[in-house]
Structures are given as structure tokens and as C-alpha cells.
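1. Sequence first, predicted coordinates after that:
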Amino acid sequence: MSHIPYVPASTRYDEIPYRHCGTSGLQLPVIALGLWHNFGDDRPFQTQRDIVRRAFDRGIFHFDLANNYGPPAGSAEENFGRILAKDLAPFRHEIIISTKAGWNMWDGPHGFGGSRKYLLTSLDESLQRLGTDHVDIFYHHRPDPDTPVEESMLALHHAVTSGKALYAGISSYSAEATKEAAAIMRDLGTPLAIHQPSYSMLNRWIEEGTPSLLEAAQEEGMGVIGFSAMAQGMLTDKYLGGIPDDSRLASGKVNKDFFTDEALGHVRALNDIAAERGQSLAQMAVAWVLRDQGASLTTALIGASSTSQIDEAVGAAQNLTFTPAELAAIDEHAVDSGINQWWGVTASR
């Protein structure tokens, strides 16, 4: 059977809006596809390929990875690299590929953290797995209190000046640490373009403090891409009637402690509000993250285990407007439920 070349939908840039990433010239779709789950070797490759192709057809041209995504670690990059080679290589200039390093990747003291050795070695290995000579965004995946922030930022600066990354970003840094890191990078001549924190209706830490992380990023000219907009699946209809056997919760990939009776009570109330808006709970969760709140987010980062979930997320972008009454009703139930596994720490030691 001959290989039929993939031809993306001609309407792909008409599907969802895209926004400038902070004050940079980089423009990103309001929805990005994260490969944290569902793209390891435990999932059929053809399913992964179908999801990525559907995403690109629907205007999602930003694909977010990290060195340790799998399982096993590294396999998500390898599998995306295969999809890139088979289908997307002719459109590489249209696609935003991001990857990260910071969490555990290999044995030994230089297999995690924020050292120059770990970050730059990891980037080289990521490029090999992806089969590309550069990524569009390279992140420090988490602040490392045991490494001077200057060292981590110098590594990001080198990644950009070497041509192995076009933009640099950080993830899960506090507001204070973000401003510290941004000042260093600005002095080096490689401004931080983007911050990737966790953010959802059940995890609102980036709104807190003076300045909040959202405000700090805006002051520094950085875009913000919020991950876990659906709170690890809690903000969907998946768990309203119990725990499905095929869910991430049942498989142990999500902490069961998050699913308290109180949290699920809030989820059910939010589901009712979404229905009144004519959206699914998942769609409202994405739309709420992208709502106008002064310091608006650039992008909501979603995961998907099927092409239908891509279509549902794209549908969320059709209604990003909330009335004051809707926001007030949501605020009664959009409360922190202790599900933030990724804390924003101060970079200084």
C-alpha cells in the first residue's frame, strides 16, 4: 500500500484565534496540544498520529512536549518526531514545537534540576528524539533552588544564541522568581518570551499575590500558557458519575486525593453553569482560562486522548465571553481544591 501524503485542511487558520505571546512577535493559537499524557509507548502510534493531524487541521499548530514525557521518558518526543517525519515535515515552518527540561530524566546528579549541563545536554537529546535541528520554545521546566538562577538563565540564553531554540521560557516559577529570571535574561539580550504555569478553575494560584504571577508576566512582556486547564480531567464530565476504568485516575496517573467530595460538589455545580452556557464542562474550563481578565493568557494547554477531544476543545474557542453574572456564579465554585502539584518557588537561594 503506497503512502498517501498528508494534506492539512486549507481552513486551518480560520478555526481558532491566535494571540501575540506577550510583547514578542510570536503568535500562538489560543489552544495548544500538550503531549504530557497519551503519547508514550503505552498508546497506539496511529491514535497519536490521528490526534496530532486533527489538531493541526483544526488550527492547533503549537505542540508542547518535555524531555521526560512518556512513558517511558523520552518516548513522547520520539513519537512526535515520527509524526513530524511522516506528516508534518513539509509544514515545519508553520508549527511551534516546545520542549522542556527540569524534572527527573536520567540517573545521577545531572539528570534533573537547572544546571547548565543538564539543561543543554537535555536539549541536545530532545532534538535528536524529535528529529529537528531546533525547537521553537525551550523551557526550564521548574525552578531549582539548588542551582543559581543565573546559571539556568545562561543555559536558556545559550540555547537561543546557538540556534537550537528560537525563544526561551520558564514554567512554574513564582511571581518573584519570574521577575528575577526576566531581569537576568533581559540583561543577556534574550528576553523570556513565555511562562507556563498550571491554571484552572480549581487551581488559581497565578491570580494571587501582589504582583500576581499573571501581573508579573505582563509587566515583563511575557506571554502565559496555562497547563491543566481541565484540572487533570476533574473539569470534564468524566468523573461526575464515578471513576471510569480507562481514566487516568483509575490507572494511577492522577492523585486520587484531589477527588474529594467537596471538590466534586464544586465540579457538579460548574457543570450546571456550563450547560446553561451551551458548553460542556471541559469547554467552559478552557474558555474560562482564556477569558479577558486584564492580564489575559495567551494560550490554554490541553491534553487529548482522541480526535473528538480535539474537536471539543476547538469548540470552546467559539465562546470565550462571560457575563458578569456567569463569572460571579463560577467564582462561588471555582475555588482552590489543593490540586497544584507544581508550585511556584523563589529562584534566589
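-> That came in fine, so what should we check first? A quick note: this is a predicted structure, and the numbers were derived from the prediction, not measured.
2. Please count neighbours and contacts with C-alpha atoms only from this point.
-> Fine.
3. who are the neighbours of the strand or helix carrying residue 124, in terms of helices and strands?
-> Residue 124 belongs to helix 116-130 when assigned by DSSP states H and E. Counting contacts by 3 or more Cα pairs under 8 Å, 6 or more residues apart in numbering; DSSP states H and E, helix 116-130 packs against helix 75-83, strand 96-101, strand 135-140, helix 149-161.
4. Tabulate those in TSV, adding columns for distance to residue 315 and mean neighbour count.
-> Formatted as TSV, the helices and strands packed on helix 116-130 follow (distance: least, Cα to Cα, whole Å; neighbours: other Cα atoms under 10 Å):
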stretch	distance to residue 315	mean neighbour count
helix 75-83	24	23
strand 96-101	21	24
strand 135-140	26	25
helix 149-161	35	21
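5. Use this one as the comparison:
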Amino acid sequence: MNWQPSATRYEQADFRRCGHSGLDLPRISLGLWHNFGDTDAFATGRATIRRAFDRGVTHFDLANNYGTPYGSAEENFGRILQKDLHPYRDELVISTKAGWDMWPGPYGNGGSRKYLLASLNQSLKRMGLDYVDIFYSHRPTPDVPLEETIGALVQAHRQGKALYVGISSYDAASTREAEVILRSAGVPLLVHQPAYSLLNRGIEATLLPTLEELGVGCVIFSPLAQGVLTRKYLGGIPSESRAATSRFLDQAAITPQVLDAVRQLDQLAQARGQSLAQMAVAWTLRNPVVTSAIIGARNVQQLDETLAALDNLTFDATELAAIEQALSGV
């Protein structure tokens, strides 16, 4: 029997307009950076994606090198699309990226036109799609002219292989430059995807104001600081944790000062009736410039727990002051 999504999937769903575009995104999006590769259980990932759609999560965020091995997250997502979500393709926003290392040699990394467009073609093939909704330059590449990198986004858009284009991890100055190049080509910059969390607030000073001024959406990633903003590390570093096994989280970053701040934040979250993870996600969404927060989920239970952050997105002045105090020593 074919799977059928919930008929009430949009009744409690919460969306926000992405910048000055016509595109609405769910306040929480599902990222497939981890948990959806060939080293993960396909059935678990499939159940998680189906549950996300049942809960009104319509935005699924990928990149060419997500999963182990590289490309496997897109391949598995493509299988799930074919098995379950193909009839609902027009209800989905599917994004992918290129910019980091993907295949050997000089043409499998960076910001060249050759790499970005070849990677997009491969991504479409892996997912079984004619187009993605958003294609990102995954990172700035200082040794490649920005005009070439952004020109590749323009070409992908004109070819109909990407409905919208975005950039990720660009600073405010290069964001302005990219926006000008795109605008001169008649292609709007839809969205910027930066890292943002209670422990990583670098975008607040210049990038967020720039995005607001330019009318560019902001879809943030790592709102839980790679799991540090959970209770996972309060008793030490578990052997199976990301800090112990991943190159993306350095154990040295989990200092006594950070752990002390996390403990204080955990107490504040409990007083709000939330888990620390729920409060951390809600905190990123308090800023009206932030369109959506990308979360990861190991399984359906973790997905549901994180989506419960949407039940309380309001912070009063006392709570915000207490959060600032907790972070003052970090």
C-alpha cells in the first residue's frame, strides 16, 4: 500500500516569507548533512523524512557531499522521493549546494563554473530531479573570481535547473558583491545560509543587518552548535558523539566555560518548559530576519522533540537578559 501523507499537515504548520521573494519557508527545515548517508539506516531516514512532511516541513536541505560516502544523502533522498514524495514534488522546496570537496582533482572543489555546474548536474541525477528549488554556492572561494562563481548560479537559473539561487557562509561585504552581480543579471539573491547559534553569533553585527537591508532571506544552520547546545556533553564527551568522531566539531571547543554556560542555559530552558535544544532553536528564530532554522534529526522521535520548539518562540526581556548573562563568560 502506498504511503499517504497526513491530510492535516498544514493545519499547524508555520511559514515565513523568504526575504523580498514570493517564497514561504517553514520556520524549521530538515537538513540531511548527517544521518541520511549509506552508513545510516535507510528505513530510519525514510521514516524521518515522511514524518517531517506530515508535520508541514516542506524544505529539505542537501549538498553534493552530504552523507557517507559523499553523494549518498542525495541518492537516498532521491529514493525516498521516488518511493513516497514524488506525487507531492510541487509541495516541496529542495535545495542543494556545491563548493566544498566532492571528487578528486582540480575540478571537484571550489567555486569554478566548471565545478558548480557539473556538481549540480550530478546532484540532479542522484535525486532524480529536473531542477532544484534552491542552488547555493556553498562557500566563498577567494582564489576564484566572484563573478565566475556567481555567474555559474546565474547560468543554473537560466537553464531552469534552479528556480532560486543562494549563497552560504559569505561575509557581509561579499554578500553585497554577490547581490549586485546577480541583480545586474536579472536574478535575485533569494537566500543566505550562515551558521548561527547561541554560541556562534558572528552574523549579528553585520550580516543580518545586510540581509535585512537587501531583502535577502536567511536560513541558518547548526542552531545547536553541532550538539553542544543539548545536554549531550554535560557529563563528558561520549565516545559516539560528534565531538569524538567528526572533523566538524573540535573537542577543544567544549571548554569548561562553554559547559558552564550550557548548564545555565539548560536551567533557563527548563524554566521555560523547554529542553535546551528547543530553546536554542527558538532563540535563533526570534530574529525577524531569520526565515528558517535547519535542524538535523537521527530519528522520528528527535525530529518531533525539536519541532516542539515551535510551541514557544517568545522570549521576554528578563529571559533574554538571563541568556546574555549565561553567555557572558564564553
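-> Structure's in. What do you need? The structure presented is a predicted model; accordingly, all values stated were derived computationally and were not measured.
6. What does the superposition give as a TM-score?
-> The TM-score (TM-score structural alignment, normalised by the length of structure 2) is 0.97; 329 aligned residues with a Cα RMSD of 1.2 Å.
7. right, and the helices and strands packed on helix 116-130 of structure 1 - which one's nearest residue 116 of structure 1?
-> Ranking those by proximity to residue 116 of structure 1 (Cα to Cα) places helix 149-161 first, at 5.2 Å.
8. how about the next helix or strand after the closest one, aligned to which bit of structure 2?
-> On the C-terminal side of helix 149-161 of structure 1, the closest following helix or strand by DSSP H and E is strand 165-171. The aligned range for strand 165-171 of structure 1 in structure 2 is 162-168, by TM-score structural alignment.
9. now stretch 69-78 of structure 1
-> Going by TM-score structural alignment, stretch 69-78 of structure 1 sits over residues 66-75 in structure 2.
10. Could you check how far the matching stretch is from the centre of its chain?
-> Centroid separation for stretch 66-75 of structure 2 versus its chain: 16 Å, with Cα atoms, centre = their mean, to the nearest Å.
11. From the rest of the structure, what touches that stretch?
-> For stretch 66-75 of structure 2, the surrounding residues in contact (Cα atoms under 8 Å, 6 or more residues apart in numbering) are 32-39, 62-65, 102, 123, 126-127.
12. out of those residues, who's nearest residue 93 of structure 2?
-> Closest to residue 93 of structure 2, out of all of these and judged by Cα to Cα, is residue 62, at 10.8 Å.
13. Burial check on that closest one, number of neighbours?
-> 25 (other Cα atoms under 10 Å).
14. One more: the one 3 residues further on?
-> Other residues within reach of residue 65 of structure 2, judged by other Cα under 10 Å, total 24.
15. on that earlier part again, for the helices and strands packed on helix 116-130 of structure 1, give me JSON lines that also has distance to residue 304 of structure 1.
-> Supplementary listing: those in JSON lines, determined by distance: least, Cα to Cα, whole Å:
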{"stretch": "helix 75-83", "distance to residue 304 of structure 1": "13"}
{"stretch": "strand 96-101", "distance to residue 304 of structure 1": "17"}
{"stretch": "strand 135-140", "distance to residue 304 of structure 1": "21"}
{"stretch": "helix 149-161", "distance to residue 304 of structure 1": "29"}
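16. returning to what we had before: drop anything exposed from the contacts of stretch 66-75 of structure 2.
-> Among these, those buried by neighbour count (16 or more other Cα atoms under 10 Å) are 32-38, 62-65, 102, 123, 126-127.
17. Out of the residues you listed, which sit inside helices?
-> By the criterion of DSSP state H, membership of those in helices covers 123, 126, 127.
18. what does residue 15 of structure 2 align to in structure 1?
-> By TM-score structural alignment, residue 15 of structure 2 lines up with residue 18.
19. Give me the distance between that match and residue 48 of structure 1.
-> Distance, residue 18 of structure 1 to residue 48 of structure 1, by Cα to Cα, to the nearest Å: 24 Å.
20. Between those two, which is the more surrounded one?
-> Per other Cα under 10 Å, whichever of residue 18 of structure 1 and residue 48 has more neighbours is residue 48, with 23 against 19.
21. Now which residue in structure 2 aligns to the more buried one?
-> Matched to structure 2 by TM-score structural alignment, residue 48 of structure 1 sits across from residue 45.
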